[in-house]
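Student: Please work out how this folds:
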Amino acid sequence: MDSVIIPTDRSGDIAFYLPFPVEVPYLVDVDKILFFSYPTQTFAAYENGILIYTGPTNMGRKKDQTPTGLFFTNWKAEETISTFDDEWKLLWNFNIENKKGVGFHQYDLPGYPASHSCLRLLEKDAKYLYKWADQWVLVDDENVKFKGTPVIVFGSYPFGKPKPWLQLVENPKALTIAESEIEKVTEPYLETILKEQEKRKKS
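Tutor: Here you go, the predicted structure:
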């Protein structure tokens, strides 16, 4: 049997209960960026360093782990069919890795990494990100003129070990993602992110 952890005070906005920081000054020059945390199974959207949206996600299972690193949103579709099983309908799908078919979309969240590499979301969250993120702009079928919104997938999940959030019973801040961690995972990619952002602005 699994466990359910309920905060004693539920009067605040969901952002105060999820692990991402509400502000990251390091991101002040980044117009839009989306983060997915593997260990906490949560995501966060920022605009110029301010958290504007956050929620839960379930990512790739041990056998089919979600790739980590920097990606950009590519194409989107309100409904598409999974490349793993043609009976699976993926709603509000936004692709981030075209060749591997990885994207974020609405699908059931069992509460742990269970997907075939994609990033599952609640329907309301999938709809929000579907409208919020930018698509790529193509020159032709083979070449990208402008990339979409940057997406960073980071961290690792302790497969085969107790679920990370069970630590919250002993330490309520066990899963907190510090501003410094966001800066650390972004720093290797910041130059690329700003370069691609400038290209789009000049279009």
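Student: okay, CA-based contacts and neighbour counts for the rest of this
Tutor: Noted.
Student: looking at this, Phe94 is in a helix?
Tutor: No: applying DSSP: H, G, I helix; E, B strand; the rest coil, one finds Phe94 to be strand, outside a helix.
Student: Let's see this one next, to set against the first:
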Amino acid sequence: MTDASSFLRSALTLLAAGLLMSSCSSAPKEAAGQAGPPKRDDSFWIGDQVAGSPKLVIDLSAQRLRYYKGGKLVGLSPISSGRDGHDTPTGSFKITQKDVYHRSSIYGAYVDAEGNVVMEDVDSRIDPCPAGARFVGAKMHYFMRVVGAVGMHEGYLPGYPASHGCIRLPTKMASIFYHATPHGTPVQVTGNAAYAKYEPPVPLAPVTSEKVKKPKSNAPDGGMRPGSRKKAPKKGTVPPGTTLYL
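Tutor: Model prediction:
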């Protein structure tokens, strides 16, 4: 009886050791249906070969835009929504306008006859125009109007909500979504930007395997820094490629 008990204890000890070694040699797996926290470089698009009606869901808390076709998630992109005091409205909307070379009629810069920025980050409704200057609206390439003056467009993503209310997108995703989205597409805006966590910034045209062709414009650009309200004189002409964003 004693020998049998000793044998049983030895067998159980060996079995436990084997299970422990097995668990240490393999990486833990996520539970089915559970995903890790969103990453800043998680953009993707697989919608070209997927049929079905499109729908855009913008999550202000996560600072993400999710693109669905026929109920299937086919696209994802980080965003930068409205900053405090310029909150992006929530609710159910539809795309009512598309303009690949859109410029803001409200926000931009005052420039002189030579194209020098006299005053940056202006609100044309309240900031008086200096003598001899003119207003140049902020570029908003791949613009799709969502509600009122608010739309989604190409823009700089500093890693937090920073716009005047619009939804900024990286160049690549702004172009993809623009060409894939017809007028009347439903847009659902949910969440609260106050809960958004700081993330690494995303450049206008991140390095990708797909070449991005940016729209060209001959009109002068302003030199506004995203999120800035400082109005300072600029010396010289605006550098090529400098872009204003709502």
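Student: Strands of structure 2, start to end?
Tutor: Taking DSSP state E as the criterion, structure 2 contains strands spanning 44-45, 54-59, 64-69, 72-78, 91-94, 97-99, 103-111, 117-123, 134-139, 143-147, 150-154, 167-169, 186-190.
Student: orientation of the last one relative to strand 64-69 in degrees?
Tutor: By that I understand strand 186-190 of structure 2. 150 degrees (axes from the mean of the first three to the mean of the last three CA atoms, to 10 degrees).
Student: again, but for the second one
Tutor: Angle of strand 54-59 of structure 2 versus strand 64-69, following the same axes, to 10 degrees, is 160 degrees.
Student: What degree of burial does the closest residue in space to Val117 of structure 2 that isn't next to it in sequence show, as a neighbour count?
Tutor: Among residues not flanking Val117 of structure 2 along the chain, Val111 sits closest, at 4.4 Å (CA to CA, 6 or more residues apart in numbering). Other residues near Val111 of structure 2 number 27, with proximity taken as other CA atoms under 10 Å.
Student: Just to check, Val111 of structure 2 is in contact with Arg134?
Tutor: Yes: if you go by CA atoms under 8 Å, Val111 of structure 2 and Arg134 touch, sitting 5.5 Å apart.
Student: Now which residue in structure 1 aligns to Gln188 of structure 2?
Tutor: Alignment note (TM-score structural alignment): Gln188 of structure 2 maps to Ile152 of structure 1.
Student: do the same with Pro170 of structure 2
Tutor: Using TM-score structural alignment, Pro170 of structure 2 pairs with Leu122 in structure 1.
Student: Run through the residues that contact that match.
Tutor: Pro56, Thr57, Gln106, Tyr107, Asp108, Leu109 (CA atoms under 8 Å, 6 or more residues apart in numbering).
Student: Weed out the non-buried ones from these.
Tutor: Pro56, Thr57, Gln106, Tyr107, Leu109 (16 or more other CA atoms under 10 Å).
Student: Give the equivalent position in structure 2 for the last one.
Tutor: To tie it back to what came earlier, the one meant is Leu109 of structure 1. In structure 2, Leu109 of structure 1 lands on Leu157 (TM-score structural alignment).
Student: what's the distance between the residue nearest to the spatial centre of structure 1 and Leu138 of structure 1?
Tutor: With distances taken as CA atoms, centre = their mean, structure 1 has Phe36 as the residue nearest its mean C-alpha position (3.1 Å). From Phe36 of structure 1 across to Leu138 of structure 1, the span is 25 Å (CA to CA, to the nearest Å).
Student: Likewise for Gly148 of structure 1?
Tutor: The value you get for Gly148 of structure 1 to Leu138 of structure 1, if CA to CA is used, is 10 Å.
Student: Same question for Phe154 of structure 1.
Tutor: 27 Å.
Student: which of these two has more neighbours?
Tutor: Phe154 (19 against 14).
Student: wait, isn't that one in contact with Gln41?
Tutor: No: contact criterion CA under 8 Å: Phe154 of structure 1 and Gln41 do not qualify, at 10.3 Å.
Student: Could you give the number of residues near Ser82 of structure 1?
Tutor: Number of residues near Ser82 of structure 1 (other CA under 10 Å) recorded here: 16.
Student: oh sorry, the question was meant for Thr80 of structure 1
Tutor: 16.
Student: okay, the top helix by length along structure 1 sits on what stretch of structure 2?
Tutor: Ranked by residue count, the top helix of structure 1 under DSSP state H comes out as helix 190-201. Under TM-score structural alignment, helix 190-201 of structure 1 has no counterpart anywhere in structure 2.
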